[in-house]
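Enquirer: Okay, here's the prediction I keep looking at, along with the sequence it came from:
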Amino acid sequence: MNNTTDALSQISNILTKWYIENKRDLPWREITDPYKIWISEIILQQTRVNQGMSYYLRFIERFPTVKTLAVADEDEVLKYWQGLGYYTRARNLHKAAKKIVSDFEGEFPKLHADILKLAGIGVYTAAAICSFAYNQPYAVVDGNVYRVLSRLFGIETPIDTGSGQKEFAELAQNLLPTQQPGLHNQAIMEFGALQCTPGLPDCVKCPLNTFCKSLQNNNINNLPIKSQKTKVTSRYFNYLFIEYQGNTFIQKRTQKDVWQNLWEFPLIESNHLLTDKELIDNQFSNSLFEKVNNITISKISNPMKHVLSHRVIYAQFITISLAELPTGLSELKQIPISELDNFAVSRLMELFLETLTK
């Protein structure tokens, strides 16, 4: 198939017709509020629709406007994001909301260039907001769109290269109609999510099967192509859940690392999960409990595995009961155990806290 204007127009029309008949009913659709569209797009960057729905509704209920988000405390924003992961997204939302209030009088900007300057907004998100909220002709290219275009046009250029991203961006823009670009963008993304799926797509029922190059070449399951595999590293976290007269101790992760600005128990990171003897002999542990004799390790949780995009974290939670308060804990925040739910923590911490209530 030649990429003629006629053929591209046909494909767009078929996609739009399919979308109108098959689209899911989602709360961020059929709206033009750029703020709500922005929130939905950021949530869906690393989260499946069925998981993100409740978080979106809860987040919008608490922060219904840019201004309410901008004036909120970051800890509260992170708490409402808890469970979604990739917390940089929440911190960038908060930072961008503050910029919108300070630089745009609280009104979400309309110019593509201005939207791109906001923290956490890249080419895809800017295109989504501009097309969905303002019906501006910017083509979206996300994972679903890469898959649809690579299969439909038989493109074997790796999508994780500069040349590949440029090729797909140009093709997506050429496919975009000048009329109702937002509808087209919604359609091609939904088509990738529901019809042209990663595994075992139903090509027989596909309305674009007569156009599909990869179907003709029996190459569906090999596209799209990535040139590199993500290197995954393992890390080992030993958390100290310290009990003292109904209280416990937490600290905020301030380094530029996973879960930045979230709260956690004192942490010993090591090259393996430590035994009880290794915990007692550990230098950090000794500094916390210096000159205290009555330290009891009452429980060590089963190992937990938490998979992130570039790393796998193996963790265990060590419950330590104290009869007296050591001075080494003075740098930590002491709170009642019953108030742990008030603090924004990682999903890994959240899973452990759930065991305390069982």
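Expert: Received, thanks. Residues are numbered from 1 along each chain as shown.

Enquirer: all contacts plus neighbour counts: C-alpha atoms, from now on.
Expert: OK.

Enquirer: Phe249: which element?
Expert: If you go by DSSP states H and E, Phe249 is part of strand 247-252.

Enquirer: Beyond that strand, next helix or strand please.
Expert: strand 263-264.

Enquirer: Let me know how buried Tyr146 is, in neighbour terms.
Expert: Residues near Tyr146, counting by other Cα atoms under 10 Å, number 25.

Enquirer: Check Ala7 too.
Expert: The burial count for Ala7: 14, using other Cα under 10 Å.

Enquirer: That one should be in a strand, yeah?
Expert: No - checked against DSSP: H, G, I helix; E, B strand; the rest coil, Ala7 lies outside a strand; its state is helix.

Enquirer: hey, where'd the helices end up in the stretch 151-300 of the chain?
Expert: 162-175, 181-194, 213-216, 276-281, 283-288 (DSSP state H, counting those that start in this stretch).

Enquirer: what's the closest of those to Phe317?
Expert: Nearest of the helices of the stretch 151-300 of the chain to Phe317, taken as Cα to Cα: helix 276-281 at 11.3 Å.

Enquirer: if we can go back for a sec, pull out the buried positions in the strand holding Phe249.
Expert: The neighbour-count check on strand 247-252 (16 or more other Cα atoms under 10 Å) flags 248-252 as buried.

Enquirer: Dump these to a markdown table, plus distance to Leu288.
Expert: Formatted as a markdown table, the buried residues of strand 247-252 follow (distance: Cα to Cα, whole Å):
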| residue | distance to Leu288 |
| --- | --- |
| Thr248 | 13 |
| Phe249 | 11 |
| Ile250 | 13 |
| Gln251 | 13 |
| Lys252 | 16 |
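
Enquirer: So which residues of the chain form strands?
Expert: Listed in chain order, the strands of the chain (DSSP state E) span 233-243, 247-252, 263-264, 267-270, 295-300, 304-307, 311-322, 333-336.

Enquirer: one step back: now tabulate the helices of the stretch 151-300 of the chain in JSON lines and tack on mean neighbour count and distance to Asn50.
Expert: Shown next, in JSON lines, are these (neighbours: other Cα atoms under 10 Å; distance: least, Cα to Cα, whole Å):
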{"stretch": "helix 162-175", "mean neighbour count": "16", "distance to Asn50": "26"}
{"stretch": "helix 181-194", "mean neighbour count": "23", "distance to Asn50": "12"}
{"stretch": "helix 213-216", "mean neighbour count": "18", "distance to Asn50": "29"}
{"stretch": "helix 276-281", "mean neighbour count": "13", "distance to Asn50": "41"}
{"stretch": "helix 283-288", "mean neighbour count": "14", "distance to Asn50": "42"}
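
Enquirer: structure B:
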Amino acid sequence: MDRRSLIKHAGIAGVLAAGAAPAVHAQAAIRWRLASSFPKALDTIYGAAEVFAKKVGEMSGGKFSVSVHPGGELMPAFGVVDGVQEGTVECAHTAPYYFFGKDDTFALDCAIPFGLNSRQMTAWMYEGNGMKLMREFYEGYNIVNFPMGNTGAQMGGWYRKEIKSLADIQGLKMRIGGFAGKVLTTMGGVPQNIPGGEIYQALEKGTIDATEWVGPYDDQKLGFNKVAPNYYYPGWWEGGPQLSLYINNKAYAALSPENKAIVECAAAIAHTTMQAKYDALNPGALKQLVASGTKVLPFPKAVMDAAFKNSMALYSDISSKNAKWKKIYDDYSAFRKDQNLWFRFTEAQFDRYMQSASL
């Protein structure tokens, strides 16, 4: 008698007696909460967490669910590291450089001025030593990290007045994300760390003189062009800012190998989806902004040169004081050097030609 016939005719009791029952593993449903650092209105950057949650649910057949909560709903936008570290929530989605005040090393998991571009950052994390080194660092915060999104190179922000020289940076009150504020300070600017959902009001009221966020698509949604007409490029402090999924180490350790693989794969899908959306949506938004009167301007070379020089000096200074930073930055900077040598002959040359060609 074959197995199907045995089950049909003998019933469960007979099957058990015959020792022919298939293995049944009852697995309790998993319910996680994810705290985002971003407002729900930003469908690209906030949306990466929703992509992650959707894929976790699909790959687990609904047995593993993740609810996504915008900044301020479960905890402050900048409170997610503490929330994950303490186990208040199982996971969070954020920009690591927001937390440079805890340790400058956080910024290396996101972006530093004149750092890696998005492709180089992904290469360092997945095929270089980035993931290993950052995992070692995050052990001190009870966090397991995964790359989960990248915006690509960003714009340099919105300014009430034009930036014609270094003198225009003096006293400039600018909302600028995390670590880049250190460099702005050396140039005479006054950095402000303000969550995305609060920037427009600050710019409108004149509490700040300028702001950077991401790029045309998000910036247009936030309406910055209505109160600051000058849009500068490039965002020298964010050549390839990576977002991260932070998971409480105990919550992660409690997962089965299958569910750990689901988390890893879902984060990777969200990682690529975010930049794909930005690259697809930014061109149209930029055209609309220009049509509405926005002036798109390059930073003066003197500003770029001063920012670069001061950034390199800052990294040297931090390396002399922070062993955790130095260990990771030494590897990061060596990887950056080799990547720029390679990109110089391939990506950069190809891009320059294509952007000058008449299509």
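Expert: Structure received. All figures in this text were calculated on a predicted structure; none of them were measured in a lab.

Enquirer: Assuming the best superposition, what's their TM-score?
Expert: Comparison of the two superposed chains (TM-score structural alignment, normalised by the length of the first structure) gives a TM-score of 0.25, and 146 aligned residues with a Cα RMSD of 6.4 Å.

Enquirer: Need the winner for burial among the strands of the first structure.
Expert: Of all the strands of the first structure, strand 263-264 has the most neighbours on average by mean count of other Cα atoms under 10 Å, namely a mean of 22.

Enquirer: list the helices and strands that strand packs on?
Expert: For strand 263-264 of the first structure, the packing partners by 3 or more Cα pairs under 8 Å, 6 or more residues apart in numbering; DSSP states H and E come out as strand 247-252.

Enquirer: Could you figure out how far the strand it packs on is turned away from strand 311-322?
Expert: Orientation check (axes from the mean of the first three to the mean of the last three Cα atoms, to 10 degrees): strand 247-252 of the first structure against strand 311-322 gives 150 degrees.

Enquirer: Go through the host helix or strand of Thr273 of the second structure and flag the buried ones.
Expert: Under the criterion of DSSP H and E, Thr273 of the second structure resides in helix 257-291. Using 16+ other Cα under 10 Å as the test for burial, helix 257-291 of the second structure gives 259, 262-278, 281-282, 285-286, 289.

Enquirer: would you list the strands of the first structure in a markdown table and tack on distance to Glu354 of the first structure?
Expert: Conversion of those to a markdown table gives the following (distance: least, Cα to Cα, whole Å):
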| stretch | distance to Glu354 of the first structure |
| --- | --- |
| strand 233-243 | 14 |
| strand 247-252 | 16 |
| strand 263-264 | 14 |
| strand 267-270 | 19 |
| strand 295-300 | 15 |
| strand 304-307 | 13 |
| strand 311-322 | 13 |
| strand 333-336 | 16 |
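
Enquirer: just the helices in the stretch 1-150 of the first structure please.
Expert: Counting by DSSP H, counting those that start in this stretch, the helices of the stretch 1-150 of the first structure are 5-22, 34-44, 49-62, 66-71, 74-81, 88-104, 112-116, 123-134, 143-153.

Enquirer: Ala193 of the first structure is nearest to which of the ones you listed?
Expert: helix 143-153 (6.1 Å).

Enquirer: which among the buried residues of strand 247-252 of the first structure gets closest to Ile115 of the first structure?
Expert: Lys252 (31.0 Å).

Enquirer: Looks like that closest one contacts Glu264 (just checking).
Expert: Yes - contact criterion Cα atoms under 8 Å: Lys252 of the first structure and Glu264 qualify, at 6.3 Å.

Enquirer: how near is Tyr278 of the second structure to Ala285 of the second structure?
Expert: Counting by Cα to Cα, to the nearest Å, the separation of Tyr278 of the second structure from Ala285 of the second structure is 10 Å.

Enquirer: what does Arg3 of the second structure give?
Expert: 61 Å.

Enquirer: Thr211 of the second structure: neighbouring residues, count only.
Expert: 27.

Enquirer: nearest spatial neighbour of it, skipping sequence neighbours?
Expert: Arg175 (4.5 Å; Cα to Cα, 6 or more residues apart in numbering).

Enquirer: Kindly report the same for Leu314 of the second structure.
Expert: The nearest residue in space to Leu314 of the second structure (Cα to Cα, 6+ apart) is Val183, at 7.5 Å.

Enquirer: Hmm, Met312 and the one you found touching each other?
Expert: No - checked against Cα under 8 Å, the pair Val183 of the second structure and Met312 is beyond contact range at 9.6 Å.

Enquirer: Neighbour count: those two, which is higher?
Expert: Higher neighbour count among Val183 of the second structure and Met312: Val183, with 23 against 13, using other Cα under 10 Å.

Enquirer: how close does the more buried one get to Lys287 of the second structure?
Expert: Val183 of the second structure is 31 Å from Lys287 of the second structure, by Cα to Cα.

Enquirer: Run through the helices of the stretch 151-300 of the second structure in chain order.
Expert: Under DSSP H, counting those that start in this stretch, the stretch 151-300 of the second structure gives helices at 180-186, 199-205, 216-222, 249-253, 257-291.

Enquirer: The strand holding Phe249 of the first structure - contacts with which helices or strands?
Expert: strand 233-243, strand 263-264, strand 333-336.

Enquirer: tell me what the first one is packed against?
Expert: When contacts are defined as 3+ Cα pairs under 8 Å, 6+ apart, strand 233-243 of the first structure packs onto strand 247-252, strand 267-270, strand 311-322.

Enquirer: what's the answer for the last one, then?
Expert: In terms of contacts (3+ Cα pairs under 8 Å, 6+ apart), strand 333-336 of the first structure is packed against strand 247-252.

Enquirer: what angle separates the strand it packs on from strand 233-243?
Expert: 150 degrees.

Enquirer: Between the helices and strands packed on strand 247-252 of the first structure, which one is closest to Ile295 of the first structure.
Expert: Proximity to Ile295 of the first structure (Cα to Cα) singles out strand 233-243 among those, at 9.9 Å.

Enquirer: coming back round to it: the strands of the first structure: which one's closest to Ser285 of the first structure?
Expert: strand 267-270 (8.0 Å).

Enquirer: Check which helices and strands that closest one sits against.
Expert: Judged by 3+ Cα pairs under 8 Å, 6+ apart, the packing partners of strand 267-270 of the first structure are strand 233-243.

Enquirer: and the angle for the strand it packs on with strand 295-300?
Expert: Using the same axes, to 10 degrees, strand 233-243 of the first structure lies at 120 degrees relative to strand 295-300.
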